[in-house]
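> whatever this is, show me its structure:
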Amino acid sequence: MPASAQCEAKNDAFKSGEHVMYDLFFNWKFIWTKAGLASLTTNETIYQAKPAYRINLLAIGSKKADFFFKMRDTVTCIIGNRLEPYYFKKAAEEGKRYTIDEARFSYSNGLCHVKQSRTKDGKIERSEYSDSRCIYDMLSILAQARSFDPTDYKVGQRIQFPMTTGRKVEEQTLIFRGRKSFTAENDTTYRCLVFSLVEYKKGKEKEVITFYITDDKNHLPVRLDLYLNFGSAKAFLSSVRGNRHPLTSIVTK
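Next comes the predicted model:
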């Protein structure tokens, strides 16, 4: 089986023109404060003469938050119409550090190949990796997760996959945490499916991101909990337009 086929999935969750806005909150010394905005946009594009989707995630900390921790992150991924990864880039200004991670994906001889690089302080570190499984990045795995059919999922079920980080490819695990209701910043309550992205270091499980997606056909991310080196952050949905399906997960009062 071609490796590209192993990456492919049917997209019935989102369409071109989807635009989602989030409010960012950071935690310092047990105090939560609003600290910026984030947007997630999806648009049709052409990549190497093939129809594709471009997904952009932009996170900008406020000037008030800059006093504690400056954050300007721009993350882009390009995926095929069947959700196979083509390209990934993350330009991150976090604190005093500025890095650019890039990854380019190709498929041949039953393998998924990724050429990746990290640019930091003017120095470029390059590497290549191949796997018979599909290799993802942080945005393409989110697009894939939105295509999952959770009907038969059991709490604690694990989904394992390799993911590029710019420097190397690491084994990652998604854990299905179950179903919960969440009230967003727009004062709307959604029934959600909850997943956690975890990593393992020295045999210990460390949660990286927990994300809530609507329990309807959109599987729209409405909340992200991020566990960062300097503390923790949350992104709460504030508005959405261009969703593909009606948001039937909304809990009516």
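
> C-alpha only now, for contacts and for neighbours.
Fine.

> what about residue 61, distance to residue 233?
According to Cα to Cα, to the nearest Å, residue 61 and residue 233 sit 11 Å apart.

> between the two, which contacts overlap?
residue 24 (Cα atoms under 8 Å, 6 or more residues apart in numbering).

> give me the next element, helix or strand, following the top helix by length along the chain.
Longest among the helix segments of the chain by residue count, using DSSP state H, is helix 140-147. The helix or strand immediately downstream of helix 140-147 is strand 158-164, counting by DSSP states H and E.

> and this one, so I can compare the two:
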Amino acid sequence: MNTQAKKLRLLLIALLMTLSVGVHAQGMANTAFKAGEFLSYNLYFNWKFVWIKAGNASLSTTLTRFKGQNAYKASLNASTNSRADKFYIIRDNLTAYCTGNLVPLFYSKTTHEGDRRNLDEVNYTFNGSRCTIKQRRRKTDGSNHYKTTVKSNAFDMLSVFLRARSWDAAHWRTGYKVGFNIVDGNSCNPAYIQYGGKTNISGDNGHKYRCLKLSYFENEGKGYKRIATFYVTDDKNHIPVLIDLNLKFGSAKAKIVSIRGNRYPVEA
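Sure thing, here's the model as predicted:
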């Protein structure tokens, strides 16, 4: 995978880590979003000290049915633009289902990156505070790889995003940390968020927002590494406005373009 593709994938991961804190298997009240919310972003890479728009991403949430019960459905779609496609094509689609009280049910991700076409699937079964996670990855050659993980706080990127937006950061102090686990088709890694105070951030929609500054760290077996610093609205919505990535092979960022169907007025 080339440098541009790595940057875009990390942008998507960082985007969905927003307020990923305090998660556990039990249900919790959704206080942050409603069905019909739609968020869109511009994605940028830093190429030889020049910021270049490399693609777009959108995240939508709807109310549907899953295996006979009402459920929220979150959908993330991301793609490189025609300019970036000349170097590397990315077309990723992620879908997650969770209950009305934000317990994850199912997650899938279809990946088209260059010549690689993968499918990830995650099924959740809860027994008290313990969760059995059935993982599947289908690779480009059609081979399937299965894994079972048992954790008390493991969530995919989308269900974590939906769930954690309802947590209240009003009493956080600078340096505050909270840990969790992120699962996909073949891995489960520990991670944590560190709070860095408040600041004002401009979006790509002409608006400026008062935001919480958060840094995301992940451990893939070689110690914790800071993946991104991102900024979310300091209000009940907790909408991600900007994500900055400082990578050893360059920089990247995602900036908010539009916010529709939000549950509360954006007071930040």
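
> TM-score them against each other, please.
Superposed pair, TM-score by TM-score structural alignment, normalised by the length of the first structure: 0.89. Supporting alignment: 245 aligned residues with a Cα RMSD of 2.1 Å.

> that older thread, give me the contacts around the longest helix of the first structure.
9-13, 77-79, 83-85, 213, 218-220.

> now with 6 Å?
The contact list for helix 140-147 of the first structure, computed with Cα atoms under 6 Å, 6 or more residues apart in numbering, reads 11, 219.

> what stretch of the second structure does that helix fall on?
Mapped onto the second structure using TM-score structural alignment, helix 140-147 of the first structure spans residues 159-166.

> rewinding a little: average gap between the longest helix of the first structure and the second structure?
Once superposed with the second structure, the aligned residues differ from helix 140-147 of the first structure by a mean of 1.6 Å; criterion: mean Cα distance after the TM-score superposition for the first structure.

> buried ones in that helix?
For helix 140-147 of the first structure, the neighbour count (16 or more other Cα atoms under 10 Å) marks 140-141, 143-147 as buried.

> can you list contacts of the longest strand along the second structure?
In the second structure, with assignment by DSSP state E, the single longest strand is strand 50-66. Applying Cα under 6 Å, 6+ apart, the contact partners of strand 50-66 of the second structure are 35-45, 70-81, 84.

> could you do stretch 250-266 of the second structure as well?
Taking Cα under 6 Å, 6+ apart as the rule, stretch 250-266 of the second structure contacts 33-34, 36-46, 203-205, 241-245.

> is it true that residue 198 of the second structure touches residue 212?
Yes: here residue 198 of the second structure reaches residue 212: they are 4.6 Å apart, a contact under Cα atoms under 6 Å.

> hang on, the earlier thing: quick check: the longest strand of the second structure aligns to which part of the first structure?
Aligned using TM-score structural alignment, strand 50-66 of the second structure spans residues 31-47 in the first structure.

> average offset between the matching stretch and the second structure?
Counting by mean Cα distance after the TM-score superposition for the first structure, stretch 31-47 of the first structure comes out at 1.0 Å.

> in that stretch, what's buried?
For stretch 31-47 of the first structure, by 16+ other Cα under 10 Å, it's 34-45.

> that older thread, the more surrounded of residue 198 and residue 212 of the second structure?
A direct count of neighbours by other Cα atoms under 10 Å for residue 198 of the second structure and residue 212 places residue 212 higher, at 26 against 16.
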